[in-house]
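Peer 1: my questions are about this predicted structure, shown below with the sequence.
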Amino acid sequence: MKFLIAGLGNIGPEYMLTRHNAGFMVVDRLAAQHGFSFSTNRLAYTAEWRHKGKIIHLIKPTTYMNLSGRAVSSYLKQFSIPTENLLVITDDKDLPFGKLRLKPKGSAGGHNGLRSIDEVLGTQEYARLRFGIGNDFSKGRQVDFVLGTFPPEELAELPDHLDRAGEAVLSFCTSGLQHTMNFFNQK
């Protein structure tokens, strides 16, 4: 059984530790913990990992956030992976910092990466793991907040939250969506 895990973010050193790159951070953390690395390919950095009999394809789109759908669609087709085995990891300003929310489908909720995926796939019927980044910004400062870096106190806690998100990814691939939602959405 094959899965596609798409961690969303923006490429370039200026975006590396920004809140909007939470999806990249989750898959990068998985790679570091389990000893695999990403290669540069068409539309994305890619990695393949075998875990408990599953083939897990991870991508970090290099299309920038607003065109993430191009990369996701391309790799779903290339690896013949059904959308029910797709998990998109993204930041969410409507969740407190570090809180995870796994959903089987849903709207883009104002997130340009999800909007792009919805448009290219022609559906909102795919799982998404939302990583809370909080919303401590004043009116009109959302872009600065999302593209800003985590403050030191959150940076200190970030590895634990990324680890938990990585555990949710593995659970999605090995135990299924419903079990993973029941366990990780409660914490």
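Peer 2: Now that the structure is in, tell me what you want to look at.
Peer 1: going by C-alpha atoms from here, please, whenever you check contacts or count neighbours.
Peer 2: Will do.
Peer 1: ok, which stretches of the chain are helices?
Peer 2: 22-34, 68-78, 112-121, 142-146, 152-175, 177-184 (DSSP state H).
Peer 1: ok, second structure coming up, stack it against the first:
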Amino acid sequence: MILVVGLGNPGNQYENTRHNVGFLTVDILAKKLNSSVKKLKFKSLYGETRLNTEKLILIKPQTFMNNSGESVREWVNFYKVPPENLIVIQDDIDIPFATLRLRQKGSAGTHNGMKSIIYQIQKDNFPRVKIGVGQKNGQMDLADFVLSGFVKEEQKAIEEAILLAADAVLDIVKNGIEHAMNRYNMRKKSSL
């Protein structure tokens, strides 16, 4: 069993913001895998599906970003999921816009949702898919920036990056994180 967690904030007002690219990626994965993310459990919306013989649970925590770890901890503990079977999809302001960076493990950096997960499960050795959402200008507050939407000129590129992130998650499940890292790190165009 693999848990695929997309980070974001619940509510229509946050739906298409930079901070919600994780949720958007989970929605794309659900479509690709003929599933939906509508059931409620462990403070999250979720859906179950399969990829070949592997059971996947697609998860969108409903705790708001800074408390995402509360939901993830409940999933990990209930199903006794090892860290390598937890994949987290997040926004990242520190990588180029609309690019991906996959990591096998590591710190949370400045991302509060990731900090919450690492704190709650007491591990940082789980795969993550980071999507570059751009960098704020010098005067804008970071929270305001990540809770803002994409401008028209960014829309096509971020949609491509989200599709690519969904492909990367599928590659992690099929072929492992190292294979996916070699294939997707810093790429901009979907190839699957």
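Peer 2: Arrived safely. Keep in mind that this is a model prediction, so the values were computed, not measured.
Peer 1: need the helices of structure 1 in TSV with mean neighbour count and distance to Gly98 of structure 1, can you?
Peer 2: Formatted as TSV, the helices of structure 1 follow (neighbours: other CA atoms under 10 Å; distance: least, CA to CA, whole Å):
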stretch	mean neighbour count	distance to Gly98 of structure 1
helix 22-34	20	10
helix 68-78	19	23
helix 112-121	20	19
helix 142-146	15	14
helix 152-175	17	5
helix 177-184	16	12
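Peer 1: need these in CSV (columns: distance to Leu100 of structure 1).
Peer 2: Converted to CSV, these look like this (distance: least, CA to CA, whole Å):
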stretch, distance to Leu100 of structure 1
helix 22-34, 11
helix 68-78, 21
helix 112-121, 16
helix 142-146, 17
helix 152-175, 7
helix 177-184, 7
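Peer 1: quick one: closest of those helices to Leu87 of structure 1.
Peer 2: Between Leu87 of structure 1 and these, the shortest gap by CA to CA is with helix 152-175, which sits at 7.9 Å.
Peer 1: before we move on, back to that, which of the helices of structure 1 sits closest to Asp94 of structure 1?
Peer 2: helix 142-146 (11.4 Å).
Peer 1: which part of structure 2 matches that closest one?
Peer 2: Alignment of helix 142-146 of structure 1 against structure 2: residues 142-146, by TM-score structural alignment.
Peer 1: mean per-residue distance, the matching stretch versus structure 1.
Peer 2: On superposition with structure 1, the mean distance recorded for stretch 142-146 of structure 2 (mean CA distance after the TM-score superposition for structure 1) is 1.2 Å.
Peer 1: show me how far that stretch is from its chain's centre.
Peer 2: Centroid separation for stretch 142-146 of structure 2 versus its chain: 18 Å, with CA atoms, centre = their mean, to the nearest Å.
Peer 1: who touches that stretch?
Peer 2: With contact meaning CA atoms under 8 Å, 6 or more residues apart in numbering, stretch 142-146 of structure 2 is reached by Thr17, Arg18, His19, Lys136.
Peer 1: got it, and stretch 81-93 of structure 1?
Peer 2: In this structure, residues lying in contact with stretch 81-93 of structure 1 by CA under 8 Å, 6+ apart are 2-9, 19-23, 26, 76, 125-135, 146, 169, 173.
Peer 1: distance from the centroid: which residue in structure 2 tops it?
Peer 2: Of all residues in structure 2, Gln139 has its C-alpha farthest from the mean position, at 27.2 Å, by CA atoms, centre = their mean.
Peer 1: distance of it from Val26 of structure 2?
Peer 2: Distance of Gln139 of structure 2 to Val26 of structure 2, given as CA to CA, to the nearest Å: 32 Å.
Peer 1: again with Gln90 of structure 2
Peer 2: For Gln90 of structure 2, the distance to Val26 of structure 2 equals 11 Å [CA to CA].
Peer 1: what residue in structure 2 is paired with Gly75 of structure 1?
Peer 2: For the record, residue 75 of structure 1 is Tyr, not Gly. So, by TM-score structural alignment, Tyr75 of structure 1 is matched to Trp75.
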